[in-house]
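K.L.:
Could you work out the structure for the sequence below:
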Amino acid sequence: MPDPTSDTGPEPAVRPRRRVLRTVGLIAVAAVLGLVGGTAVGYRIQADREPTLLPALNQPGLAYPAKPLPKGEEPEPLSAAEDHQLKAEGDLRKLLLPRPAGARAEGPDGWQSLSQYVDGYTLPDAALEFQLDQGIRRIATREWRVGEYKTVEINLVQYRAGSSNGAWEHVMDQQRIAGGEARSGSLGESVKGSSNGRYFVYPVRREAGYMDSYMARAFIAHGDIAITILMYDTRKISGSEIRSLAERQLGRL
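P.N.:
Predicted structure coming up:
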């Protein structure tokens, strides 16, 4: 039996594999050298060519005058009714829809704290973190009851200016949740006068020992304000009812 420590023993079985790996390595090096060489030739050809002039940029006329308008020709400033930002900077409570005739106050009416607002969510802690991240500023709320069981809640949630649009983020998040819930089963319907507003009418919810439960929601982003409308009843809620409410509230902004 040969001595395992002797240099005259049989060749190791891995020696041919080393030879193959070495061949592959040589091919890889050749490929890299070919790539570098080709790139160098390309740069040389490009350097020897005459520069090609690019077409002139199409610069449209500027929308504002090159110099201030003469005195007396300046445009009139926006009126308070036309300046939407002025409305948003005022008292948000005055922009809430008034309670309809015969309805009575139910729940908060006026300013609402952030803790009260997020308490109505399934996951209040997550809702609180989300609102703080979006730069929530203030909340105006009005809630009323019609008859014995129908309740309506409207919230105007305003956000600070920042890197993100908090109102839009909040509305898109609520629309995604509303559309994904099994009871909704739809992407909602658009609100007239808004490019992003949608309303949702849910099928009846029945549970033994309880009255039938109906629900409708609307979510609209208008500038830095998110409009959220919640409607509950023991009778069927029509799409026209929640849509009209959403359109009228949007009109007040």
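
K.L.:
Please make it C-alpha for all contacts and neighbour counts, starting now.
P.N.:
Noted.

K.L.:
Determine which residue lies closest to the centroid of this protein.
P.N.:
Among the residues of the chain, the one closest to the centroid is residue 169, at 3.4 Å (CA atoms, centre = their mean).

K.L.:
buried stuff in the helix or strand in which that one is found?
P.N.:
Using DSSP states H and E, residue 169 sits within helix 166-180. Going by neighbour count (16 or more other CA atoms under 10 Å), the buried part of helix 166-180 is 166, 167, 168, 169, 170, 171, 172, 174, 175, 178, 179.

K.L.:
same deal with stretch 80-94?
P.N.:
Using 16+ other CA under 10 Å as the test for burial, stretch 80-94 gives 87, 88, 92, 93.

K.L.:
Including distance to residue 249, could these go into CSV?
P.N.:
Listed next are the buried residues of stretch 80-94 as CSV, based on distance: CA to CA, whole Å:
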residue, distance to residue 249
87, 14
88, 14
92, 12
93, 12
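
K.L.:
returning to that earlier point: which elements pack onto the helix holding residue 169?
P.N.:
In terms of contacts (3 or more CA pairs under 8 Å, 6 or more residues apart in numbering; DSSP states H and E), helix 166-180 is packed against helix 124-134, strand 150-159, strand 198-201, strand 214-222, strand 225-233.

K.L.:
one step back: closest one of the buried residues of helix 166-180 to residue 28?
P.N.:
Distance to residue 28, by CA to CA, is smallest for residue 169 among the buried residues of helix 166-180, at 50.8 Å.

K.L.:
Next, the structure of the following sequence, for comparison with the previous one:
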Amino acid sequence: MTPNEPAPPSAPPESPGPPPGPANPPSDPASPDARRRPRAGTTALIACAAVLGVLTGTCAAYTVQSERPPTPLPPLSQAKLPYPEPLAEGKGPAPLSAARDRLVRTDGDLRKLLLRKPKGAEEARFARARNGWIDPYGYARGFETPDLMLRDLLQQELRRVASTEWEQNGSRFVAITLVQFRDEQVAASPDFLAGQQLYMPRAEHAGNAGKPLPGLGDGRFYVFDKPFSEAGYLPMYTARAVARRGDVVMDLWIHDAEPISESAVSSLARKQMERL
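P.N.:
As a prediction, the model looks like this:
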């Protein structure tokens, strides 16, 4: 283009368009395209799939285990356990005879187990027993507190009391009492046998701890230290022995105007216990 040539006409101006706006204008919220799909549904499906996978694996494991043979237990450390083997018929011990079975004897007439009075002895003139038996209160009356003693005897399930009493040599009085309870453990409990032995060492009673009766377990005998004295009467010497065999307690007393030897009371007690 030469300088004398006229300039070409410029391009016509474009018509103004709409004002500029965002590159991605928001769509109508009411339109279906504008709604977003919730994400909770996807999470639930994944959780259900995981649970079904665990259940399927567990069922498969049980099925496989049930079809396998059981695993044997390890052998015991002892080849043979020391269980008692039943004896063959006729090889067991023979049953005790009535003469040797203590329970058979004590369940019978208790009076038959009392010692017989020695030759020359006479029935006591003031015996407590009636036909060989003493009622519970009659026995409890021989103690310092009869009412308390009777209550204790009844609470301990006293069964019966048999007794024999005799006089000999003009001055000796002997009383042997068999006290039977319904339970063997009660006869050995501190409420009776040990309770009787507990107070004997006191000065107002024997005054000493006594001595054991050989071969009679917890049995003991006592020779009182001092005689009982009262104006106008001869002194009264006393000895006592208490022992137990099963559910029967022996209570033996000796009174005499002459001193009583230890051998006299211990020998008499052993003879009575042998009958039980």
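
K.L.:
For the two chains, what TM-score is obtained?
P.N.:
Taking TM-score structural alignment, normalised by the length of the first structure as the basis, the two superposed chains have a TM-score of 0.71; 191 aligned residues with a CA RMSD of 1.9 Å.

K.L.:
among the helices and strands packed on helix 166-180 of the first structure, which is nearest residue 35 of the first structure?
P.N.:
Checking those against residue 35 of the first structure by CA to CA gives helix 124-134 as the closest, at 49.2 Å.

K.L.:
what lines up against residue 41 of the second structure once you look at the first structure?
P.N.:
Aligning on TM-score structural alignment leaves residue 41 of the second structure without a counterpart in the first structure.

K.L.:
On the three-state scheme, residue 41 of the second structure is what?
P.N.:
Residue 41 of the second structure carries the three-state label helix when classified by DSSP: H, G, I helix; E, B strand; the rest coil.

K.L.:
I'd like the distance between it and residue 53 of the second structure.
P.N.:
Applying CA to CA, to the nearest Å, the value for residue 41 of the second structure to residue 53 of the second structure is 19 Å.

K.L.:
again with residue 235 of the second structure
P.N.:
For residue 235 of the second structure, the distance to residue 53 of the second structure (CA to CA) stands at 104 Å.

K.L.:
And these two? Which one has more around it.
P.N.:
A direct count of neighbours by other CA atoms under 10 Å for residue 235 of the second structure and residue 53 places residue 235 higher, at 16 against 11.

K.L.:
Surely residue 86 of the first structure is in contact with residue 80?
P.N.:
Yes. Between residue 86 of the first structure and residue 80 there is a contact under CA atoms under 8 Å: 6.7 Å.

K.L.:
list the contacts for the closest residue to the residue nearest to the centre of the first structure other than its chain neighbours?
P.N.:
Counting by CA to CA, 6 or more residues apart in numbering, the nearest residue to residue 169 of the first structure once its immediate chain neighbours are dropped is residue 134, at 7.7 Å. Residues in contact with residue 134 of the first structure (CA atoms under 8 Å, 6 or more residues apart in numbering) are 159, 164, 165, 166, 169.

K.L.:
Repeat that for residue 106 of the second structure.
P.N.:
By CA under 8 Å, 6+ apart, residue 106 of the second structure lies in contact with 113, 248, 276.

K.L.:
whereabouts in the second structure does stretch 25-34 of the first structure align?
P.N.:
Under TM-score structural alignment, there is no match for stretch 25-34 of the first structure anywhere in the second structure.

K.L.:
now that stretch, how far from the chain's geometric center?
P.N.:
Taking CA atoms, centre = their mean, to the nearest Å, the mean C-alpha location of stretch 25-34 of the first structure is offset from the chain mean by 50 Å.

K.L.:
Check the gap between the alignment partner in the first structure of residue 146 of the second structure and residue 115 of the first structure for me.
P.N.:
Matched across to the first structure, residue 146 of the second structure falls on residue 124, judged by TM-score structural alignment. Applying CA to CA, the value for residue 124 of the first structure to residue 115 of the first structure is 8 Å.

K.L.:
ditto for residue 227 of the first structure
P.N.:
Using CA to CA, one obtains 18 Å as the distance from residue 227 of the first structure to residue 115 of the first structure.

K.L.:
now the strands: where do they sit in the stretch 1-150 of the first structure?
P.N.:
104-111, 136-146, 150-159 (DSSP state E, counting those that start in this stretch).

K.L.:
which residue numbers in the second structure go with the longest one?
P.N.:
Taking TM-score structural alignment as the measure, the second structure aligns residues 158-168 with strand 136-146 of the first structure.

K.L.:
quick one: what helix or strand has residue 65 of the second structure in it?
P.N.:
helix 40-66.

K.L.:
For that helix, name the packing helices and strands.
P.N.:
Contacting helix 40-66 of the second structure under the criterion 3+ CA pairs under 8 Å, 6+ apart is no other helix or strand.

K.L.:
Flag every buried residue along it.
P.N.:
The neighbour-count check on helix 40-66 of the second structure (16+ other CA under 10 Å) flags nothing as buried.

K.L.:
counterpart of residue 251 of the second structure in the first structure?
P.N.:
Under TM-score structural alignment, residue 251 of the second structure pairs with residue 228 in the first structure.

K.L.:
and if you look at residue 116 of the second structure?
P.N.:
Superposed on the first structure with TM-score structural alignment, residue 116 of the second structure falls opposite residue 98.

K.L.:
For residue 197 of the first structure, see how far away that match is.
P.N.:
For residue 98 of the first structure relative to residue 197 of the first structure (CA to CA), the value is 21 Å.

K.L.:
quick one, which of the two is more surrounded?
P.N.:
Higher neighbour count among residue 98 of the first structure and residue 197: residue 197, with 26 against 13, using other CA under 10 Å.
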